[in-house]
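Asks: pasting a predicted model and its sequence here:
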Amino acid sequence: MSEKLLSLWQLEANTTPEPDTSESKFYRDALLEGQKYLQQQFEQQVDIVQLVHQRAAFVDQVLQQLWQQHLGEYFPINLIAVGGYGRGELHPYSDIDLLILLDESISEHLPDCLSDFLTQLWDVGLEIGHSVRTIQECRELAENDITIATNLLETRLLCGQQSLFSALQLLTITNKTWDTKRFYLAKKQEQQQRHLKYNDTANNLEPNIKESPGGLRD
């Protein structure tokens, strides 16, 4: 990421943890500047792989700054990137998929802090998809849902406690529900169902370039 973009994150040390209009505008403007820079790089034929990684790194900075302001290190809670974003890849207009991983012991003040954090993400213009779960909830859901199990294979710690994140990683290693054969068959069935949803053809007048047969998800 260029120094021009990094310089956008020189925030004052006394930034208030409460969402406010001027602060949200700062982040909205920063995101627009980042988008403009990446668009210029794309038009100059910079390697697209480099650009999707830069976009993810840029959004990382926004999330980490806002997380520190709202939640800091005071709670046993992690902010984790999942899916494509978990791989460090973020295409233009892609959702930013997040897992907020909780310890079993939760402070009574956490719901308000978490709500303020999520509200400001939307306020600054980030299109997020998020879930809030404990390790046990992740285990139970992953055992019954191949999509969730897949997402947990592609995770990246953004903020929080390494020990809690390590427990999540251990879960993906020790999950015996999805052996290789069963995992493959479930993913194949998932793909077939998705193709049927989009008429099982790539030759629609307006195909879904992500979900249709032969699209980005394939």
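Replies: Done, it's in. Numbering: from 1, shown residues only.
Asks: could you use CA atoms for every contact and neighbour count after this?
Replies: OK.
Asks: burial check on residue 104, number of neighbours?
Replies: Neighbour count of residue 104, defined by other Cα atoms under 10 Å: 12.
Asks: tell me, how many residues neighbour residue 100?
Replies: Neighbouring residues of residue 100 were enumerated by other Cα under 10 Å; the total is 17.
Asks: just checking, it is part of a helix?
Replies: No - assigned with DSSP: H, G, I helix; E, B strand; the rest coil, residue 100 falls outside any helix and is strand.
Asks: so what's it up against?
Replies: Residue 100 makes contacts with 77-80, 130-133, as judged by Cα atoms under 8 Å, 6 or more residues apart in numbering.
Asks: quick check: PyMOL command selecting the buried ones in the residues you listed.
Replies: To isolate in PyMOL the members of the contacts of residue 100 that are buried, counting by 16 or more other Cα atoms under 10 Å, one can use:
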select buried, resi 77+78+79+80+130+133
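Asks: take a look at this one as well, against the first:
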Amino acid sequence: MPQMDPELFDRGQFQAELALKSSPIAAFKKAIRGAHEVLDARFRAGRDIRRLVEDRAWFVDQILQEAWKRFTWSEDADIALLAVGGYGRGELHPYSDIDLLILLDSSDHEIFREPIEGFLTLLWDIGLEVGQSVRSVDECAEEARADLTVITNLMESRTIAGPEHLRQRMQQVTSTDQMWPSKHFYLAKRDERRARHAKYNDTEYNLEPNVKGSPGGLRDIQTVLWV
């Protein structure tokens, strides 16, 4: 992903817009509209699709960081905002859900309830389509052990805001040393793939094939990488 892209997001200009607006929502929405216009123009100009999905993910990173900063988290707060799933890979297609994990050290979510609710409400108000979960490191391990989709989602993660050490701890407790040994993971993914193919009649030759879930589609390619 790009390290800096002022055409897509100019942090200084955004901060100036925030200072001028009575509500932060207008400034966020203006930045999002501008980014959509830039990305559409790049698409029409023939920019490589891989670059485009990375550009979109990078832009959303910036917006989420700015939104996160609007709420009070103590400097030593053990809470972090993570991108997971496809967004965690640094890829974001138009209209894709933005998959987020708010990761805590403690299972006591109550201490951060108000800022978490405020943060998520702001994201909805500015029009971001997010899929979010709030878990402690231990809760991640518990759910990943029980659910193949959870462990798969957590395999691809990035820290967007907050301390990186929380994500590293989460990766340690959900590693194959702790759960889902390679053989079990492979067999579970094989069964998952078979069930998905059956949903699409085990053929890629449908009149309108699903490019993500049909045999030979994007999800099959990703499964190879996960395994």
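Replies: In hand now; what should we look at? All figures in this text were calculated on a predicted structure; none of them were measured in a lab.
Asks: how close are the two chains, by TM-score?
Replies: For these two chains in superposition, a TM-score of 0.88 is obtained (TM-score structural alignment, normalised by the length of structure 1); 215 aligned residues with a Cα RMSD of 2.4 Å.
Asks: returning to that earlier point: which members of the contacts of residue 100 of structure 1 are the farthest-apart pair?
Replies: Checked with Cα to Cα, the contacts of residue 100 of structure 1 reach their widest spread between 77 and 130, with 14.0 Å between them.
Asks: structure 1: strands as residue ranges?
Replies: Counting by DSSP state E, structure 1 forms strands over residues 77-82, 96-102, 128-134, 155-159, given from the N-terminal end onward.
Asks: the second one against structure 2, how far on average?
Replies: I take that to be strand 96-102 of structure 1. Superposing on structure 2 places strand 96-102 of structure 1 at an average distance of 0.7 Å from its equivalents, by mean Cα distance after the TM-score superposition for structure 1.
Asks: and the first one, by the same measure?
Replies: When structure 2 is overlaid, strand 77-82 of structure 1 sits 0.5 Å from its aligned residues on average, using mean Cα distance after the TM-score superposition for structure 1.
Asks: spatially central residue for structure 1, please.
Replies: The residue lying closest to the centre of structure 1 (Cα atoms, centre = their mean) is residue 97, at 3.0 Å.
Asks: any idea what it aligns with in structure 2?
Replies: The equivalent of residue 97 of structure 1 in structure 2 is residue 99 (alignment by TM-score structural alignment).
Asks: what of residue 203 of structure 1?
Replies: For residue 203 of structure 1, the aligned position in structure 2 is residue 205, judged by TM-score structural alignment.
Asks: got a list of what its match touches?
Replies: Residue 205 of structure 2 makes contact with no residue under the criterion Cα under 8 Å, 6+ apart.
Asks: repeat for residue 106 of structure 1
Replies: With contacts taken as Cα under 8 Å, 6+ apart, residue 106 of structure 1 has the following neighbours: 75-76.
Asks: if we can go back for a sec, could you point out which of the contacts of residue 100 of structure 1 is nearest to residue 167 of structure 1?
Replies: If you rank the contacts of residue 100 of structure 1 by distance to residue 167 of structure 1 using Cα to Cα, residue 78 comes first, at 11.4 Å.
Asks: any idea how far the closest one is from residue 8 of structure 1?
Replies: Applying Cα to Cα, to the nearest Å, the value for residue 78 of structure 1 to residue 8 of structure 1 is 25 Å.
Asks: now residue 128 of structure 1, nearest residue through space, not along the chain?
Replies: Among residues not flanking residue 128 of structure 1 along the chain, residue 96 sits closest, at 4.5 Å (Cα to Cα, 6 or more residues apart in numbering).
Asks: which residues touch the one you found?
Replies: Contacts of residue 96 of structure 1 were listed using Cα under 8 Å, 6+ apart, and they are 81, 85, 90, 126-129.
Asks: ok, now with 10 Å
Replies: With contacts defined as Cα atoms under 10 Å, 6 or more residues apart in numbering, residue 96 of structure 1 is in contact with 56, 59, 81-86, 90, 126-130.
Asks: what do you get for residue 218 of structure 1?
Replies: Applying Cα under 10 Å, 6+ apart, we find residue 218 of structure 1 in contact with 191, 195, 210-212.
Asks: got a winner among those residues for most neighbours?
Replies: Counting by other Cα under 10 Å, top hit in the contacts of residue 218 of structure 1: residue 212 with 23 neighbours.
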